[in-house]
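Trainee: pasted the sequence and its predicted model underneath.
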Amino acid sequence: MSTLFISDLHLDDSRPQITTLFEHYLSGDEVRKADALYILGDLVEAWVGDDDDAQLPQRIANATRAVCDAGVPVYFIAGNRDFLMGQAFAERAGFTLLEDGTVHDLYGTPTLLMHGDVLCTDDLAYQAFRRQVRTPEWKAQVLAMPLDARRALAAKARAESRAQNSIKHEDIMDVNAKAVAQAMRHAGVTHLIHGHTHRPAIHHFDLDGHTAERIVLGDWYEQGSVLRVTAKNRQLRAVRE
């Protein structure tokens, strides 16, 4: 048996082939026979609220609900693109919302699960923005806006994010090693799985005299990416039709 991890799909109407790939993958045997499926954030390019009546949220809900109905638990940690996702959509989609920084036991190995953006501490401007938009007051204010206004706000935020990222040094947008170590020490683990940076890899390093492992999930811009964890190994690979 296996446990599967995906993140950073950034599903959007502008890339319909990736939504189709997501649906196809979730309907396949690997997912339907898994012990669990974890989605570690940025499932969509932008989430404007659980009341969004567009077709894409319904397609996502149908795909994940079918996995849940097949007896496979689906867990979700919000990313920087979909942190407005709430319990109402989770119930529709059949998945369980987890706090960022949750520790789950994977076949006897306690593992820290994160989206990963909070680890990018060198990007001071982003961290300040993150603190602002994650407050209950900011969320409530945005979700009280009409749906069309929220869509316009999301489009503006995406454009500004692209502009800012284009002029940032790449290292600033990667995780900070000290932040990684601090998060793992705080959780009491030597294994971490996260997304966000779009730099899929399995890193081994020393953490206080112990061999530690950090697995970075890949994005789904050009193809899919999945981490398959079993009791014996961890395999990070591409997903294609």
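Mentor: Looks like it arrived, so ask away.

Trainee: every contact and neighbour count from this point should use C-alpha atoms.
Mentor: OK.

Trainee: need the residues that contact the biggest helix by length in the chain.
Mentor: Counting residues, the longest helix in the chain under DSSP state H turns out to be helix 147-167. Surrounding helix 147-167, the residues in contact under the criterion CA atoms under 8 Å, 6 or more residues apart in numbering are 46, 47, 48, 52, 142, 143.

Trainee: swap in stretch 209-229?
Mentor: Contact partners of stretch 209-229, identified using CA under 8 Å, 6+ apart, comprise 2-10, 18, 21-22, 106, 190-206, 234-240.

Trainee: just the buried positions in it, please.
Mentor: For stretch 209-229, the neighbour count (16 or more other CA atoms under 10 Å) marks 212-220, 223-229 as buried.

Trainee: please name every helix or strand in contact with the strand or helix carrying residue 5.
Mentor: Element membership for residue 5 (DSSP states H and E) is strand 3-6. Under the contact criterion of 3 or more CA pairs under 8 Å, 6 or more residues apart in numbering; DSSP states H and E, the helices and strands touching strand 3-6 comprise strand 36-39, strand 224-229.

Trainee: next up, a second structure to put side by side with the first:
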Amino acid sequence: MTTLLISDLHLQPATPELTDGFLSWLADRAPGAEALYILGDFFEAWIGDDLLDLGAGDPTGTAELASRVAAALKTLAEAGTAIYLMHGNRDFLLGERFATAAGARLLPDPSVVTLGDRPVLLMHGDSLCTRDEAYMAFRRQARDPRWQTQVLGMPIAERLQLARQLRDQSGEANSNKAEDIMDVTPDEVVEALRAHGVETLIHGHTHRPAVHDVDLDGTTARRYVLGDWQPDKGWEIVIEDGAEPRLQAFPLS
């Protein structure tokens, strides 16, 4: 059986070719897979599941895009593929309503799952970037249920404005940060593997696709980093019949 893992699509109305490419991948590549794991930042921004009520009346176009994507995922799920969604730092307000519409289950970050014949730690990856102190402070706020309840209680127009402000602030802040600060902290990776008793970690977030060997208490563990999708290229990890995970890029058309 085949398991597929993807991350960091950042779907948004401004990149329709990327959405079309993902839907084509979903229709051509995913059918027959035992499971599909989407490890966060599926959408560029998500202001709450009630956005779906706007339909074509959503001025941003996100509601219509999300409905198309949810319908395609639902078709895959009804054909027998288990679909799991993990929150990212862009779409941490994704809720049960969208998951149900997509035939998916929300997966906590972090989660240990059995893939093939091994336990694997799945994460979005942002919690590993502990050297970015400003972002970690925002992450604590954004994952606070009280803060989320307060935001979801705001009118949709105000939430849309807040999402734009957060994106602008993030882009400006990141442009002034050293590259290594925005990458994972090596000691945090080791601690995560040790705490969960596993030797394999898969995550996204950093947009730095690679496979890393990790010294874990005298044994060699492995960290797989998914890449972010572009209009012309996607990234996936494939696990087939207990084989080693395979990270690969592929063209989108």
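Mentor: Received, thanks. Keep in mind the model is a prediction, meaning the values are calculated, not measured.

Trainee: which residues in structure 2 does the longest helix of structure 1 align to?
Mentor: With the alignment judged by TM-score structural alignment, the segment of structure 2 matched to helix 147-167 of structure 1 spans residues 156-176.

Trainee: so for the matching stretch, what gets flagged as buried?
Mentor: Buried residues in stretch 156-176 of structure 2, counting neighbours by 16+ other CA under 10 Å, are found at 156, 159, 160, 163.

Trainee: and if you look at stretch 105-113 of structure 1?
Mentor: Neighbour-count burial for stretch 105-113 of structure 1 flags 110, 111, 112, 113 (criterion: 16+ other CA under 10 Å).

Trainee: now stretch 117-127 of structure 2: which residue numbers in structure 1?
Mentor: Alignment of stretch 117-127 of structure 2 against structure 1: residues 108-118, by TM-score structural alignment.

Trainee: ugh, wrong one, stretch 217-230 of structure 2
Mentor: Under TM-score structural alignment, the match for stretch 217-230 of structure 2 is residues 208-221.

Trainee: which residues of structure 1 fall in helices?
Mentor: Taking DSSP H, the helices of structure 1 run over residues 16-26, 29-32, 55-69, 87-93, 124-133, 136-143, 147-167, 177-187.

Trainee: now for residue 63 of structure 1: which residues touch it?
Mentor: Per CA under 8 Å, 6+ apart, neighbours of residue 63 of structure 1: 23, 26, 27, 93.

Trainee: so what corresponds to it in structure 2?
Mentor: For residue 63 of structure 1, the equivalent position in structure 2 is taken to be residue 72, counting by TM-score structural alignment.

Trainee: likewise for residue 87 of structure 1?
Mentor: With TM-score structural alignment as the matching criterion, the partner of residue 87 of structure 1 in structure 2 is residue 96.

Trainee: rewinding a little: quote the end-to-end distance of the match of stretch 217-230 of structure 2.
Mentor: With CA to CA, to the nearest Å as the measure, the first residue of stretch 208-221 of structure 1 is 36 Å from its last.

Trainee: kindly report the same for stretch 221-235 of structure 1.
Mentor: Using CA to CA, first and last residues of stretch 221-235 of structure 1 are 20 Å apart.

Trainee: now do stretch 231-241 of structure 1
Mentor: The first residue of stretch 231-241 of structure 1 is 27 Å away from its last residue (CA to CA).

Trainee: let me know the outermost residue of structure 1.
Mentor: Among the C-alpha atoms of structure 1, the one farthest from their average position, using CA atoms, centre = their mean, is that of residue 209, at 29.8 Å.

Trainee: tell me the contacts of residue 204 of structure 2?
Mentor: Contacts of residue 204 of structure 2 were listed using CA under 8 Å, 6+ apart, and they are 7, 8, 39, 40, 123, 124, 125, 225, 226, 227, 228.

Trainee: if I look at the third one, how far off is residue 210 of structure 2?
Mentor: Spatial separation of residue 39 of structure 2 from residue 210 of structure 2 under the definition CA to CA is 16 Å.

Trainee: what about the two, which has more around it?
Mentor: residue 39 (29 against 12; other CA atoms under 10 Å).

Trainee: just the buried residues of stretch 62-69 of structure 2, please?
Mentor: Taking 16+ other CA under 10 Å as the basis for neighbour counts, the residues of stretch 62-69 of structure 2 that come out buried are 62, 63, 64, 65, 66, 67, 69.

Trainee: I'd say the second one and residue 51 touch.
Mentor: By that I understand residue 63 of structure 2. Yes. In this structure, residue 63 of structure 2 sits in contact with residue 51. The criterion is CA atoms under 8 Å, and the distance is 5.8 Å.

Trainee: so residue 7 of structure 2 makes contact with residue 36?
Mentor: No. Shown here, residue 7 of structure 2 and residue 36 do not form a contact pair, counting by CA under 8 Å, at 10.7 Å.

Trainee: between the two, what contacts are shared?
Mentor: Common neighbours of residue 7 of structure 2 and residue 36 (criterion: CA under 8 Å, 6+ apart): none identified.

Trainee: counterpart of residue 141 of structure 2 over in structure 1?
Mentor: Aligned against structure 1 by TM-score structural alignment, residue 141 of structure 2 finds its counterpart in residue 132.

Trainee: what's near enough to touch that match?
Mentor: With contacts taken as CA under 8 Å, 6+ apart, residue 132 of structure 1 has the following neighbours: residue 138.

Trainee: separation between it and residue 41 of structure 1?
Mentor: When distances are taken as CA to CA, residue 132 of structure 1 and residue 41 of structure 1 turn out to be 19 Å apart.

Trainee: nearest residue to the middle of structure 1?
Mentor: Nearest to structure 1 centroid, counting by CA atoms, centre = their mean: residue 41, 1.8 Å.

Trainee: give me the nearest residue to residue 19 of structure 2, chain neighbours excluded.
Mentor: Closest residue in space to residue 19 of structure 2, ignoring its immediate chain neighbours: residue 11 at 6.2 Å, by CA to CA, 6 or more residues apart in numbering.

Trainee: separation between the equivalent of that neighbour over in structure 1 and residue 90 of structure 1?
Mentor: For residue 11 of structure 2, the aligned position in structure 1 is occupied by residue 11, per TM-score structural alignment. In this structure, residue 11 of structure 1 lies at 17 Å from residue 90 of structure 1, with CA to CA as the measure.
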